[in-house]
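> Output the structure for:
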Amino acid sequence: MSDGGMRYDATHIKVLEGGEAVRKRPGMYVGSTGQRGLHHLVLDVVGRAVSEVLAGRARSVDVTLTADGGVRVADDGAGDGEAHTPDLERELTSFYTGPGPSGRRTAIVTHFGVGLLVANALSSRLTAEVRGAGTRWVKEYARGVEADPPVTVGSETGSGTTLSFWPDAEIFETTWCSFSVVAERFRQLAFLNQGLAISLTDERPAAGVRRVVFQFPDGVRDFVAALSAEAETGVALEPDVFGFEREDARMAGTMEVALLWRGSGKARIRGFANSRATREGGSHVYGLRDGVVAAVTAFARERGLPAASDSDARADRIVEGLTAVVSVKLDHPEFLGSTRELLGNTEVRVCVAEAVQERLGEWFAEQPERAPELVDRIVGGDEEC
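I've put the predicted structure just below:
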């Protein structure tokens, strides 16, 4: 470039920080400015409340789609009034990574998971409320900036945190949340987290308020039963859903597995890591398949079943018709691939495979009358052996 031409140096660089950066490039933080990004925004706030339940500080989460276009997310955690507010304020105004639920106690509800700062910055208005120790602390924000000084009110009962926010119409193409889309994700979260009660109330319909509550005491066993009931082909070969839970220090986490065979159809194996769907699979899904094939093969050979000699070559046949869910919760999950929907923790595969082989083998042994027929049908199907 000639001396008379335009020069570009450090003085031309503008560094955007915090909420300003989020509002400038919202798609980087929620994926899009369409309805998908709007749902992402809502789920990020819900994820914080669910993590409070997983950490043992709350029991339930209540979400309301308000008549004026807002979203209210409340938990019944053990808030401590003003003493609890500094961390919440930092979460709302910075990319905060301080004390709070972490590791296996964190529900990764969205792919980005960037925290409350994004919800605050992309909302025209947000109100944060903390109840506890007989007080209620309230603070208002407008597009991520403090609008009014915090207010503390005494003589309050109960405890918990409530975040109410109104997605900004200047940012999003629509501020209308889909009840069905959000409800399905909440249902999934309730399946994956035993003990979690999560409700969704919609105050917008002209016909009247509608409300659903999700809570599944048997966790992923209930998930597999629901997936099986929704299947369009085949019937269950065994009425009982097999399932177990186990902690394994080698993978620094826990696993929850459930499965059921149907008479026909492709395998439906769904994997999750820290409550996040891993649609491309990964080490936990490979481990589940390895363990199932090993347990079925070993039982077939032990009992001298007709198809036993050929079972090694029938790994695909063994998992055909299988409906299964494997959910792991790890202190340090590693997501791979361009979409980060593939779990990469190598140690998880071995841990899950060993646990599935052991527990499924025990389950077969406990059913001496039904197990041989079930395994013979799994391995041999309707073919001549």
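> Could you use CA atoms for every contact and neighbour count after this?
Fine.
> separation between the residue nearest to Ala236 when sequence neighbours are not counted and Ile378?
Computed as C-alpha to C-alpha, 6 or more residues apart in numbering, the closest residue to Ala236 that is not its neighbour in sequence is Arg262, at 4.1 Å. Distance, Arg262 to Ile378, by C-alpha to C-alpha, to the nearest Å: 9 Å.
> one more, for comparison:
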Amino acid sequence: MAQDYSARHLQVLEGLEAVRKRPGMYVGSTDSRGLMHCLWEIIDNAVDEALGGHADRIEVTLLPDGSVEVDDNGRGIPVDREPRTGLSGVEVVFTKLHAGGKFGGGSYAASGGLHGVGASVVNALSGRLDVSVTRSGKVHSMSFRRGEPGAFEDGKGRSPESPFTAYEKSSELRVTGKAKRGATGTTVRYWADPQIFLKSAAFSYEELVARARQTAFLVPGLTILIKDQRSEEHSEESFNYDGGITEFVEFLAPDTAVTDTWRLQGSGTFTETVPVLDPTGQMVSKEMERTCDVDIAVRWGQGYETTTTSFVNVIATPKGGTHVAGFEASLLKVFKKQLEVNSRRLKVGNDKVDKDDILAGLTAVVTVRLAEPQFEGQTKEVLGTSAVRSIVSKVVESELTTRLTSTKRGDKAQASLLLEKVVSEMKSRISARLHKETQRRKNALESSSLPAKLADCRSNDTEKTELFLVEGDSALGTAKLARTSDYQALLPLRGKILNVQKASVSDMLHNAECAAIIQVVGAGSGRSFDVDMARYGKVIIMTDADVDGAHIRTLLLTLFFRYMRPLVEAGRVYAAMPPLHRIEVSASGRSPKEFIYTYTEAEMRKTVAQLNKRGRHIKQPIQRYKGLGEMDADQLAETTMDPRHRTLRRVTLADAARAEEVFDLLMGSDVAPRKDFIVDSAHALDRERIDA
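From the prediction side, this is the model:
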């Protein structure tokens, strides 16, 4: 067998053959994700020009024929001959792997392109690629078919299927037009090769817009124009942000602010040994001094979710790397020190702060810029340059300590609120952990640490059990008689609970009603909430069918959305629908006496009209329920609690970001938008709907 395997069985793939043979190695996959990655490679080359201050406009157009065009007003790819290959700069960039201006030659101080394979990989995986370069008053053009340079004979229009003639002896960079004096730039248009990419692969306009917005935040002053001309209804969006990553954080932040957006900026130097080309073209090792610029924007909000986005030279690193590790390590170090200094005032005790306590409610954009960073793979999802960790850590420690110890009135107040929030998160995590360790369902023979006012059920089967949150003790008495005690539990609420959208975590935990609900549900709160630990399969909010009942229901939903969101996402939170009216229909002939319940004014009027039409006598006045306490137990069971007859409204969460905006508008600290809403909507108010 060994003799059958010889050197002739070995294959040597040269040039762009390797890319076409193993495309996943370079672009990740051959589906839509890989297709978008090719586009990012071309866009990032244009962004690198903007990053160096040579361009301020990039235009990306998705065209009806399946191609995409990227145009920038940068310096333009060099068009003169590269001395070692004898080829034009354009052909070198698009046909030679590991060739370009980003290998330490001084063309780019910091760039997203590092390996010199981006443009050539896209060319190799394209059925056709056309590039036009504007330099020195001329427009230079060149075309490629699956990476091979040549000329297309375009008749009615440009297409990958046009007749193609490959260059045999020498390539030609054609001059195809004149340009205005001083005008420079590069335009790349390409058609992805259907031999490589799946038929289902398609450019995502939404992803493109998100990436363009993100890049515009990271490069202040850069205008990015996105056009989608694939359908009759053309879409077009333009992005330009002068505020940089400060605006980016404000755009990403999902909750009400505890602090302003703080910028943590600085730089550091390090040395590394890298191979470079000497004047004779030989590769030699040389020790280089690098500068790493750090620019971080942070902002803490009242929520508990963390949004951290990181970038290296405008390239997103979704899986983090050494820069994020340095940022998080320094955060923990700084807050540990500040909590020690202020331990008596904050009543920290012997508790130890955790990284997650600090990250709760944090929105951060971490950016670093350095020459020739080391990434893990061509997709550049993880930064590997080890020296960056200590540089980022030092900058964050210095800048954040200055903020937290500032004597300015505004900074001092915000620092105090932030430290209190971290301590609240820490105590919440510790109490939730202790609660989880000790929590288990108690049967009738065991003692229970649950609230005394809870009327628990007997069943241990979480799938079947239901917890009713009942408005008031009067409704509790009726509900106790109406419930099925095997699987229905009752927890009465005294009036309106705390508005947790405006309150801090500490205030929420100290509120008796909120604490009782969290304790009874038994799955923790905030970051520590574990939906699998919930003691009940359904949580049903049962309030009166009036304005106050609606307000209480809104306050309860705010609590569940803010601190027990997985329960809502799992579809386990419901709102009961008690009836508004009870229509008593007298017996008539063979028709017996009956009671009909209706749930809206319109339904009641329609029912009455139908009964009158049939000649049935309705006892007057029709009973209008003002609250659950007015119902008899059998009425409450039949209409609201018995699964065979009741109607429940499931609370769903289709769009978390939109829900966040609505809750912040209706329940947040900013009162002005609510006042405007009331004033603007006053003309549409039906006075009959007010219970007075």
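> ok so, going back, and the residue nearest to Ala236 of the first structure, how many residues sit next to it?
22 (other C-alpha atoms under 10 Å).
> Counterpart of it over in the second structure?
By TM-score structural alignment, Arg262 of the first structure lines up with Gly301 in the second structure.
> Let me know the distance separating that match from Gly185 of the second structure.
Counting by C-alpha to C-alpha, the separation of Gly301 of the second structure from Gly185 of the second structure is 43 Å.
> How about Ile58 of the second structure?
10 Å.
> try Leu419 of the second structure
The value you get for Leu419 of the second structure to Gly185 of the second structure, if C-alpha to C-alpha is used, is 50 Å.
> what about these two, which has more around it?
Applying other C-alpha under 10 Å to Leu419 of the second structure and Gly185 shows that Gly185 carries more neighbours, namely 22 against 18.
> Matching that one against the first structure, which residue comes up?
By TM-score structural alignment, Gly185 of the second structure lines up with Gly160.
> can you check Asp65 of the second structure too?
Asp65 of the second structure maps onto Asp68 in the first structure, by TM-score structural alignment.
> I'd assumed its match was in a helix, is it?
No. Per DSSP: H, G, I helix; E, B strand; the rest coil, Asp68 of the first structure lies outside any helix segment and is coil.
> got a list of what the closest residue to it other than its chain neighbours touches?
The shortest distance from Asp68 of the first structure to any non-neighbouring residue, by C-alpha to C-alpha, 6+ apart, is to Arg204 (7.7 Å). Contact analysis of Arg204 of the first structure by C-alpha atoms under 8 Å, 6 or more residues apart in numbering lists Leu65, Thr66, Ala67, Asp68, Gly69.
> Where does the nearest residue to the last one once chain neighbours are set aside fall, secondary structure wise?
Think Gly69 of the first structure. Closest residue to Gly69 of the first structure apart from its sequence neighbours, by C-alpha to C-alpha, 6+ apart: Trp166 at 6.4 Å. Element membership of Trp166 of the first structure [criterion: DSSP states H and E] is strand 160-167.
> how many neighbours does Val324 of the second structure have?
26.
> Of all the residues in the strand holding Trp166 of the first structure, which ones are buried?
Gly160, Thr161, Thr162, Leu163, Ser164, Phe165, Trp166, Pro167 (16 or more other C-alpha atoms under 10 Å).
> from those, which is closest to Arg131 of the first structure?
Gly160 (5.2 Å; C-alpha to C-alpha).
> in the first structure, which spans are helices?
18-24, 27-30, 35-54, 85-93, 116-121, 179-192, 220-230, 283-302, 315-319, 346-365, 370-380 (DSSP state H).
> Report all helices and strands that the last one contacts.
When contacts are defined as 3 or more C-alpha pairs under 8 Å, 6 or more residues apart in numbering; DSSP states H and E, helix 370-380 of the first structure packs onto helix 283-302, helix 315-319.
> Same check on the third one?
Taking 3+ C-alpha pairs under 8 Å, 6+ apart as the contact definition, the neighbouring helices and strands of helix 35-54 of the first structure are helix 27-30, strand 60-65, strand 71-75, helix 116-121.
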